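1. below is the structure, and that's it, no one-letter string:
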């Protein structure tokens, strides 16, 4: 999220950054919103000052015996008081208008990020490993898994609908083994602290990492926004409503909730905080420092978590409808770093290297690309994608995305640190990356390690996690 003061002082830089993302200039409109906000605040302050001054003048006029002036001043104070709610509402509206506009603006790309409109303009900067040459036609992961009888999309659809899967036996264990291997690597060799975070988070947490408000449709809400409250006494219901504890339900809410249970006469509703299933562990991990002031000695702070993730995939209709590439529920090992501004770019290289090490130890060929300005995520200043080669598709597919966000998320979370030798706190920088997506890693293992008889060799590094097994399926 942006500081409007920075936009006022750097309007050209701000608009150029938007242009690199393919967006229209916006500084003039934002500054107009800010002018309206300042004016509304000024009007309220002027009214407050005049009310205070007039109140003092009333006392002086009465002491001087000037009743007519005292009455005129009382009328002026009454008029200010009557107009006060309108002034407060104007101030609230002006502040909300600016805040809403600022919350919807993506981060500005770093100068080093290549220009471009979409994924076709991303720039490959490295490759590792050579794709395997097969002496048979390689299959896609879902063909392999279904032939083994260990990957079941049909039953998952009966239980949960499209974009779910049931993995069984050796594949279920392979998924677990991959996650354990990644967590062990990142904690024992890469210096990350393992965290087991909540999978349900509140609005503020989703706002902090910028999933809300712009990407609301891609999220899974959990629980109702309203809580039914039942009363047997009309007087009790009226008292609760006057106290602001409950309100009258709408017709739609009544329809969803249904009639009061036996023994109760009156239905009211109480607002509940919205909870969301996390789309990535980036959300709870990054928000661990929200509304905090850290000591500089605590930075960089590195955290990792293996969690289930949930995405509605609202914008992915018709994409990757077969198999596990794009699921509503998937497992992922996430990396998050909290740094000073001076540390963040070096940390970005290091984090990406940690994700690369996973693929190298699994002996999976991949390429590294830097995303162009038009293809970057909303909160990112710069992003590296790692794309693993999938023989069944005959192409590279994303398996990890590592981004540096600068202070963009920190401003939304009010996450700061106290620099050594300085008086005031500064905003931290945040980074996040997949270390890596477990489901896609399993896809890559299945396709790269498949054998002609339909079995799948287990990568050497995973065999200790698989009880010493060397193969799934086969004789």
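-> Looks like it arrived, so ask away. Small disclaimer: the values here were computed from a predicted structure and weren't measured. Numbering: from 1, shown residues only.

2. use CA for all of it now, contacts and neighbours both
-> Fine.

3. now do the SS call for residue 302.
-> Using DSSP: H, G, I helix; E, B strand; the rest coil, the structure places residue 302 in strand.

4. so which residues of the stretch 151-300 of the chain form helices?
-> Per DSSP state H, counting those that start in this stretch, the stretch 151-300 of the chain carries helices over the ranges 153-160, 169-188, 203-208, 234-242, 251-257, 282-286.

5. quick check: which of the ones you listed is nearest to residue 104?
-> helix 203-208 (10.5 Å; Cα to Cα).

6. what packs against the closest one?
-> In this structure, helix 203-208 packs against strand 275-277, helix 282-286, helix 408-413, with contacts taken as 3 or more Cα pairs under 8 Å, 6 or more residues apart in numbering; DSSP states H and E.

7. need the contact partners of it.
-> Counting contacts by Cα atoms under 8 Å, 6 or more residues apart in numbering, the residues outside helix 203-208 that touch it are 212-213, 273-276, 283-284, 287, 290, 409-410, 412-413.

8. ok so, going back, closest to residue 433 out of the helices and strands packed on helix 203-208?
-> When these are compared by Cα to Cα, helix 282-286 sits nearest residue 433, at 8.0 Å.

9. contacts for that closest one, please.
-> Around helix 282-286, the neighbours that count as contacts under Cα under 8 Å, 6+ apart are 195, 197-199, 201, 205-206, 208-209, 278, 303-305, 334-338, 430, 432-433.

10. which ones are touching residue 178?
-> Going by Cα under 8 Å, 6+ apart, residue 178 touches 438, 441, 442, 462.

11. next, format the helices and strands packed on helix 203-208 as CSV and append mean neighbour count.
-> Conversion of the helices and strands packed on helix 203-208 to CSV gives the following (neighbours: other Cα atoms under 10 Å):
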stretch, mean neighbour count
strand 275-277, 20
helix 282-286, 25
helix 408-413, 24
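
12. with distance to residue 241 added, can I get the ones you listed in a markdown table?
-> Formatted as a markdown table, the helices and strands packed on helix 203-208 follow (distance: least, Cα to Cα, whole Å):
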| stretch | distance to residue 241 |
| --- | --- |
| strand 275-277 | 24 |
| helix 282-286 | 35 |
| helix 408-413 | 33 |
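
13. tell me how far the host helix or strand of residue 28 lies from the chain's centre.
-> Of the helices and strands defined by DSSP states H and E, residue 28 is found in helix 27-63. Relative to the centre of its chain, helix 27-63 is centred 38 Å away, using Cα atoms, centre = their mean, to the nearest Å.

14. comparison target, given below:
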């Protein structure tokens, strides 16, 4: 959420930031609402002061035996009390209206973020690894005989409908091994703290990270009001909600492996083949909570953590910085990692790592107490995939495929697979 004081002080800068994101200028609307809110607060405070002053005179009139003055002042107090109540209600209404409006406005991009309208304007930063040259036409993951029927879309459709999958036998074990490998790498090598979190959360948690109110249709809600998390960003980031942390505990670097749920609203007809885009999937998510002056360095660090997973699996990838028109709602700057998929002959997103600055912290009132003293300040928050497990499985299958349809598995996974090195007809070998 944006700082209303910053909008008051520099409305032109605020509007320029929105324009870079393809949004209409909103400072005039916000400041008009803010002026009305502040006027209502001032009027309520003035009426309250008048009420208090009249209340003091009531007793004095009674003591003097001046019944006429006593009755006049008592009526005045009652009138002011009604007036104060109405003015306070109006101030509260305007305050809620202003907050509701601010909650729908996206974060301001950093100056260094490239301008652009959509993904076509994203900029490549670097590449790692060289796509393998095959002596045959590589297939997509769901076409490989080595995978066989162990990536079962028919049974999943019978159970749940489209965009679900059942993984079996060797394929399921490789999927599990990938998640375990990611967690161990992040905990043992990158110093992240592992957590197991709920996948059902309240409205406040979704609002804090920006999924609500604007993107409710992208998530699933239960009949009793809980939301299924789209990623563990929601739970991990909200650890700091409504808290004042000591600066000494920052930065807090966390990781969690969870099921994730997304309605994929607006993606009808896109990536319908295979398991690239699912309603339910697993992800290893990284979240950092730090002081605002640390967030850029933490962003770069978090990206290297995600890159290490791909490098350890020997999967070629490229790093992209997203343009203003393709960034997520709460992001100030985002790097995407796109892994090479030979079956599609292209790079596809496997990780998105964003710094949100203090945007989410304002929404959830997450602050820290500076060690040097002074008022509490809002923390900065960052989140990123480390990685999407299902997409990583796809990349491992496609990049390791052999002409006979079997799959040679990365050496980093062998210890998690009992020393098995290949996938043949759905079984480990």
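-> Thanks, I have it. All of these numbers come straight from a predicted model, not from anything done at the bench.

15. before we move on, the earlier item: mark which of the contacts of residue 178 of the first structure are buried, thanks.
-> Buried subset of the contacts of residue 178 of the first structure (neighbour count, 16 or more other Cα atoms under 10 Å): 438, 441, 442, 462.

16. which residues touch the alignment partner in the second structure of the last one?
-> Residue mapping for residue 462 of the first structure onto the second structure gives residue 413, with TM-score structural alignment as the criterion. Taking Cα under 8 Å, 6+ apart as the contact definition, residue 413 of the second structure lies against 174, 177, 178, 181, 313.

17. surely the first one and residue 393 touch.
-> Yes. Residue 174 of the second structure is within contact range of residue 393, at 7.4 Å (criterion: Cα atoms under 8 Å).

18. can you tell me what residue 287 of the second structure aligns to in the first structure?
-> Residue pairing (TM-score structural alignment): residue 287 of the second structure is matched to residue 336 of the first structure.

19. try residue 229 of the second structure
-> In the first structure, the residue equivalent to residue 229 of the second structure is residue 278, according to TM-score structural alignment.

20. its match contacts residue 310, correct?
-> Yes. Contact between residue 278 of the first structure and residue 310 holds when scored by Cα under 8 Å: they sit 5.9 Å apart.

21. neighbour count winner among the two?
-> Taking other Cα atoms under 10 Å, residue 278 of the first structure and residue 310 do not tie; residue 278 has more neighbours (26 against 21).

22. so who does the more buried one touch?
-> Listed by Cα under 8 Å, 6+ apart, the contact set of residue 278 of the first structure reads 199, 200, 201, 219, 220, 284, 309, 310, 311.

23. just the buried subset of these, written out for ChimeraX, thanks.
-> Applying 16+ other Cα under 10 Å to the contacts of residue 278 of the first structure leaves a buried subset, and the ChimeraX line that selects it is:
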select :199,200,201,219,220,284,309,310,311
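
24. looking at the contacts of residue 278 of the first structure, which are in strands?
-> Among the contacts of residue 278 of the first structure, DSSP state E puts 200, 201, 220, 309, 310 in strands.

25. separation between the closest residue to residue 214 of the second structure other than its chain neighbours and residue 208 of the second structure?
-> If the residues on either side of it in the chain are set aside, residue 214 of the second structure comes closest to residue 104, at 6.0 Å by Cα to Cα, 6 or more residues apart in numbering. According to Cα to Cα, to the nearest Å, residue 104 of the second structure and residue 208 of the second structure sit 12 Å apart.

26. so for these two, which sits in the more crowded spot?
-> Looking at residue 104 of the second structure and residue 208 with other Cα under 10 Å, you find the greater number of neighbours at residue 208, namely 25 against 15.

27. the more buried one and residue 239 of the second structure: what is the separation?
-> Distance of residue 208 of the second structure to residue 239 of the second structure, given as Cα to Cα: 11 Å.

28. got the contact list for residue 365 of the first structure?
-> With contacts taken as Cα under 8 Å, 6+ apart, residue 365 of the first structure has the following neighbours: 127, 128, 129, 130, 131, 359, 388, 389.

29. got a PyMOL select line for the buried ones in the residues you listed?
-> If you want just the buried ones from the contacts of residue 365 of the first structure in PyMOL, going by 16+ other Cα under 10 Å, the selection is:
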select buried, resi 131+359+388+389
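
30. so which of the contacts of residue 365 of the first structure sit within helices?
-> Mapping the contacts of residue 365 of the first structure onto helices (DSSP state H) picks out residue 359.

31. now the contacts of residue 365 of the first structure in a markdown table, with distance to residue 380 of the first structure?
-> Shown next, in a markdown table, are the contacts of residue 365 of the first structure (distance: Cα to Cα, whole Å):
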| residue | distance to residue 380 of the first structure |
| --- | --- |
| 127 | 23 |
| 128 | 25 |
| 129 | 28 |
| 130 | 30 |
| 131 | 30 |
| 359 | 23 |
| 388 | 22 |
| 389 | 25 |
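
32. residue contacts, residue 469 of the first structure?
-> Residues touching residue 469 of the first structure, when contacts are defined by Cα under 8 Å, 6+ apart, comprise 458, 463.

33. which SSE is it in?
-> With DSSP H and E as the criterion, residue 469 of the first structure is inside neither a helix nor a strand.

34. which one is residue 135 of the second structure nearest to, not counting chain neighbours?
-> Of all residues not flanking residue 135 of the second structure in the chain, residue 403 sits nearest, at 7.9 Å (Cα to Cα, 6+ apart).

35. and the one you found, how many neighbours?
-> Using other Cα under 10 Å as the criterion, residue 403 of the second structure is surrounded by 14 other residues.

36. great, nothing more from me.
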